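S.K.: Sequence first, then the predicted structure:
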Amino acid sequence: MSAFTESALLKKLSELNPSQQSIQTLSLWLIHHRKHHTVIVQTWQRELQNVPEPKKLTFMYLANDVIQNSKKKGPEYGKEFSNVLPKVFGHIGETCSSDKLLGSLGRILNIWQERGVYDPKAIADYRARMHRETNAGTTANAAGNGSETAAGHKHNHNSSGSGNKAERSEKREKRKHEERHMKSKRPRGSHHQSVSVEPPAAEAENGHTPPYLPLGEPPEPEELIKALTSIENSASSDALVRERIAKLPPEISEISCITKLEDKDKAKVLAKQVNEAVDLLNEYNARLSAEMEERTKLAAMLRDFQAEQKELLAQAEQRLDEHKKKLAKMLGLQKEIHDHLSNLPDLTQLPDVTGGLAPLPSAGDLFNTLH
C-alpha cells in the first residue's frame, strides 16, 4: 500500500468516483493511514467544499464508509469527522438544493442514528444545518426524532418552497429506508444484525454505478463459518425434495386431463394429488426464498470480510517490508563489524612478553649511541 502524503491524498480524492470499488479502495487506504487522520479529515473537508454538487455526495459516502469500517481499529476517524460535520452539513445546506443529494444525505443520517454512529442530538443538528433551520427548529427536530421540523423556523434556500421540497424528499427516503429495514431485519448471527442498505433507484440512472454503502462491520470468522455451514443444508441442495417434485405425475399440471375424468372418485383422487403437490411446491418455494435471503446476507458478509482481510494483508505486507529493511541494515552492520575485526592485528602473532619487557634505555645510553 502506497505511503501517505498530502499530495497523494489530493490525487486520490480528485480521482474518486461513485462506484463501490473506488469508494471502498480509498476508504481502506485512509483507514490504513489513520495515524494521519487529522490531516486527512481537514483535507477532505476543504476539498468537499470545492467539488461540484454531485461529487459532494460521493465525498459523504466515502466519509460514511471510513467512519463505519474504522470503528474496530479505533475511534480516531469518528471523533475527527464529528468536529467538521456540522460545518460540512451547513455548507451543503447553504450551497446545494438538489432533492437527490439532500434525500441521500438524509438516508446516511438515518443509518447513523439507527446504528448509533453518532448521538441523536448531533444527528438532529446535522439534519437541521442541512435544511438551514434555526436552533429552535433543531430542538423541535430532536424532540420529534428528526421526522418533523418546527414550522416558522426555516430559512428559504433560493426560493420559499425549496426547503419544504427537500424535507419532503428526505422524509420519503426515510420511509423507504424504514420499509426496507423492516423487511430485512432478521438476525444474521448471535453477535449483531446486518441491515441491508440499497442506494436509491435514482442513483443508478443514466448508466452510473450506484454508490457504495457498507452493510456493517466485518463478521467474525466463527459467524461466517456458521453462515457457510447453514448454506450447505439449503433447499437447493435437497435432492430428495427435488426428486419428489420431478416424479409428480404430469396429469396434475395438465388442464386437459380434467376432461378425461370418468367418475367422481377419480376426480377426488386427482384433486388430492393436486393439493399435495401444491403444498409441496409452496413449502419448497418458501425454503428457496429463505435461502435467497440467506445467500444475499452471506454475500454481504463475505464482501465485508474480504475487505477487512485485504486491509490486514496490506498491513502485513507493510510490516514485512519494514522488517526486510531492518534485516538488510542489520546484515550491513554485521558485514562492517566483520570487516573491522578482520583489519585488527592478530594478538597471537606478537612476541611473547611473559617474562616482562626489556628495560628502556636511559638518556645517557641514547646519547652515547648517537655519538
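M.R.: Ah, there it is.

S.K.: drop to CA atoms for contacts and neighbour counts, all remaining ones
M.R.: OK.

S.K.: quick one: buried residues of the one helix or strand residue 31 maps to?
M.R.: Per DSSP states H and E, residue 31 falls inside helix 20-32. For helix 20-32, a neighbour-count test (16 or more other Cα atoms under 10 Å) marks 20, 22-24, 26-32 as buried.

S.K.: what's the closest of those to residue 57?
M.R.: residue 23 (11.5 Å; Cα to Cα).

S.K.: If we ignore the residues flanking it in sequence, what's nearest the closest one?
M.R.: Leaving aside its sequence neighbours, residue 23 sits nearest to residue 62 (Cα to Cα, 6 or more residues apart in numbering; 5.6 Å).

S.K.: Give the other helices and strands that the helix or strand harbouring the one you found contacts.
M.R.: Assessed by DSSP H and E, residue 62 sits inside helix 53-69. Counting contacts by 3 or more Cα pairs under 8 Å, 6 or more residues apart in numbering; DSSP states H and E, helix 53-69 packs against helix 20-32, helix 37-50, helix 76-95, helix 99-115.

S.K.: Included below, for side-by-side comparison, is a second structure:
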Amino acid sequence: MSAFSDSALLKKLGELNSSQQSIQTLSLWLIHHRKHHASIVKTWFKELQSAVSEGKKLTFMYLANDVIQNSKKKGPEYGKEFSQILPKVFTHIGETCTSEKLFGSLGRILNIWEERGVYDSKPINEYRGRLNKEIKDRADASSSGTSSEPNTNGSQGGGSKEKSEKREKRKHEEGKPSKVKRSRPQGVVEEKPSAGQNGDAGHLSPYLPLGDPPEPEELIKALANIENSASSDAVVRERIANLPPEISEIGCLSKLEDKDAAKALAKQVNEAVQLLNEYNARLAAEMEERTKLASMLRDFQAEQKELLVQAEKRLDEYKQKLNRMVAVQKEIRDHLSNLPDLTQLPDVTGGLAPLPSAGDLFNIH
C-alpha cells in the first residue's frame, strides 16, 4: 500500500474511472489512509467541482458512496466528514449538470443511503432538495414566461421548459421508492454493480482485509521494537541465570548461622524479586507487542494478497489487450504486404507522346 501524499491522491483521483475495480481499489486506499480523511474529502470535492465531464462527477459520487459505506465498520470519520460537504456537492451538481442518467443514479444512491441508515432521512431529504432546487427554479421560470435562457431556436426558455418537465417527472419518481428497490436494492454502478453497492449489506466490499492494515513504516518500526525486546536482553537474562541458588531454595534457610547472614540473604532475595518483577513486566509487554505484531502481519498479508489478486487481474486484462493489438498489428502488416508496390510499376510518363494542342485540333488542312 503506497504512502499517502497530496500528489499521490491527486494522481489516483485523476486516474479514476467508472469501472468497479478502479472504484474499489481507490476506495480501499482511501479507507486505509482514513487518518487523512479531512484533507482527502476536501481534495475530492475540489476535483469533483473541476471535473468537466458529468460522467466523471458521477464516478466521484460512486467513489464517495463506496468509501462512506465500507468505512463504517472502521470508524465514523468519513461519514461525518462527507456529511459536512455533501450539501455543497448536491447543490453544485444540481446547478451545473443536466444528465438524466446522472440524476437518476444519484437518486438511487440517496435511496440506498436511506434504506441502509447511512444517513438520517432529514439530511437525505435536504440533499434531494438541493439536487433538484435548480430544476424547480427553471421550471417555475419557464412556466411564468420569465426565463432568460435562450435556446437554439432563438426562443426564450423553450428547451429549458422541456428539460425541466422531464426532470420534475424524474424527481417525482425518485421521491417515491419503488417496491423493487425496497425488496432488493440495486447497485449504484449500473453497468457493473460492485460488492459494496449490492443488496448484501453484510459484505459491502470483498477488498476489505480482516483489520486495519498497517503502514509499511509502522510495521518496520514494530519489527525493530521486537528485536530490542526483553527476550533479546542477554544481559538481564545472564543476571537471572547467575542468581545464587540459596535465594530460591527454602532448605538453605536452615544453614543460616547468624542474623547478619539472614539480613544479607534477605537483601539478595529482595533484589532478585525486583529484578524478576521488572523482567516479567517487560516480558508481558513484549507478549502484547508480539500479539499486536501478529495481527498487523496478518492484516498486511491479507491486504497484499488482495492487491496481488487485483494486480494479476489487471495483468491479465493488459495481456488480452496486448494480444488484440498484436493481432491488429499482424493484420495491418498482412494488408500492407498485399498492396501493390508503386515503385515497381513501369514509368508511363516518359514513353507517351505529348497531347495535341488546341491549334492542332482545329487546324484544317
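M.R.: That came through fine. All values derive from a computational prediction rather than experimental measurement.

S.K.: For the helix holding residue 62 of the first structure, buried residues please.
M.R.: 53, 55-69.

S.K.: circling back: distance from the helix holding residue 31 of the first structure to the middle of the chain?
M.R.: Distance of helix 20-32 of the first structure from the chain centroid (Cα atoms, centre = their mean, to the nearest Å) equals 8 Å.

S.K.: That helix maps to which residues in the second structure?
M.R.: On the second structure, the counterpart of helix 20-32 of the first structure by TM-score structural alignment is residues 20-32.

S.K.: and that stretch, how far from the first structure on average?
M.R.: Once fitted to the first structure, stretch 20-32 of the second structure is off its aligned match by 0.9 Å on average (mean Cα distance after the TM-score superposition for the first structure).

S.K.: buried residues in the helix or strand hosting residue 172 of the second structure?
M.R.: In this assignment (DSSP H and E), residue 172 of the second structure forms part of helix 158-175. Of all the residues in helix 158-175 of the second structure, those buried under the rule 16+ other Cα under 10 Å are 158, 160-161, 163-165, 167-168, 170-171, 174.

S.K.: Pick out whichever of those sits closest to residue 288 of the second structure.
M.R.: The nearest one, if we look at those relative to residue 288 of the second structure and count by Cα to Cα, is residue 174, at 52.4 Å.

S.K.: which residue sits closest to that closest one, ignoring its sequence neighbours?
M.R.: residue 107 (5.9 Å).

S.K.: right, and the one you found touches residue 176 too?
M.R.: No - in this structure, residue 107 of the second structure is not within contact of residue 176 by Cα atoms under 8 Å, at 10.5 Å.

S.K.: who's more crowded, those two?
M.R.: Set residue 107 of the second structure next to residue 176 and count neighbours by other Cα atoms under 10 Å: residue 107 wins out with 22 against 9.

S.K.: Could you give me the buried positions within stretch 32-45 of the second structure?
M.R.: 32-34, 36-37, 40-41, 43-45.

S.K.: would you turn those into CSV with distance to residue 227 of the second structure?
M.R.: Shown next, in CSV, are the buried residues of stretch 32-45 of the second structure (distance: Cα to Cα, whole Å):
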residue, distance to residue 227 of the second structure
32, 27
33, 27
34, 29
36, 30
37, 33
40, 35
41, 38
43, 40
44, 41
45, 44
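
S.K.: Closest one to residue 311 of the second structure out of the residues you listed, please.
M.R.: Proximity of these to residue 311 of the second structure (Cα to Cα) peaks at residue 32, which lies at 17.9 Å.

S.K.: Now do the closest one against residue 25 of the second structure, distance only.
M.R.: According to Cα to Cα, to the nearest Å, residue 32 of the second structure and residue 25 of the second structure sit 11 Å apart.

S.K.: Burial check on residue 105 of the second structure, number of neighbours?
M.R.: Residues near residue 105 of the second structure, counting by other Cα under 10 Å, number 19.

S.K.: how about the residue lying closest to it once chain neighbours are set aside, secondary structure?
M.R.: Nearest non-adjacent residue to residue 105 of the second structure, counting by Cα to Cα, 6+ apart: residue 188, 6.4 Å away. Secondary structure, DSSP: H, G, I helix; E, B strand; the rest coil: residue 188 of the second structure is coil.

S.K.: ok now do residue 188 of the second structure, which residues does it touch?
M.R.: By Cα atoms under 8 Å, 6 or more residues apart in numbering, residue 188 of the second structure lies in contact with 62, 105, 108-109, 194, 197-198.

S.K.: quick one: secondary structure of residue 201 of the second structure?
M.R.: Residue 201 of the second structure - assigned by three-state DSSP - is coil.

S.K.: Can you tell me the closest non-neighbouring residue to it?
M.R.: Leaving aside its chain neighbours, residue 201 of the second structure sits nearest to residue 116 (7.8 Å; criterion: Cα to Cα, 6+ apart).

S.K.: Roughly how far does that neighbour sit from residue 33 of the second structure?
M.R.: In this view, residue 116 of the second structure and residue 33 of the second structure are 24 Å apart by Cα to Cα.

S.K.: about what we covered before: among the helices and strands packed on helix 53-69 of the first structure, which comes closest to residue 340 of the first structure?
M.R.: The nearest among these, by Cα to Cα, is helix 20-32 at 41.9 Å.

S.K.: Aligned against the first structure, show me the partner of residue 292 of the second structure.
M.R.: Under the alignment by TM-score structural alignment, residue 292 of the second structure pairs with no residue in the first structure.

S.K.: who touches residue 292 of the second structure in this structure?
M.R.: Contact analysis of residue 292 of the second structure by Cα under 8 Å, 6+ apart lists nothing.

S.K.: host element of residue 364 of the first structure?
M.R.: Assigned by DSSP H and E, residue 364 of the first structure falls in helix 363-370.

S.K.: Alright, I will stop here.
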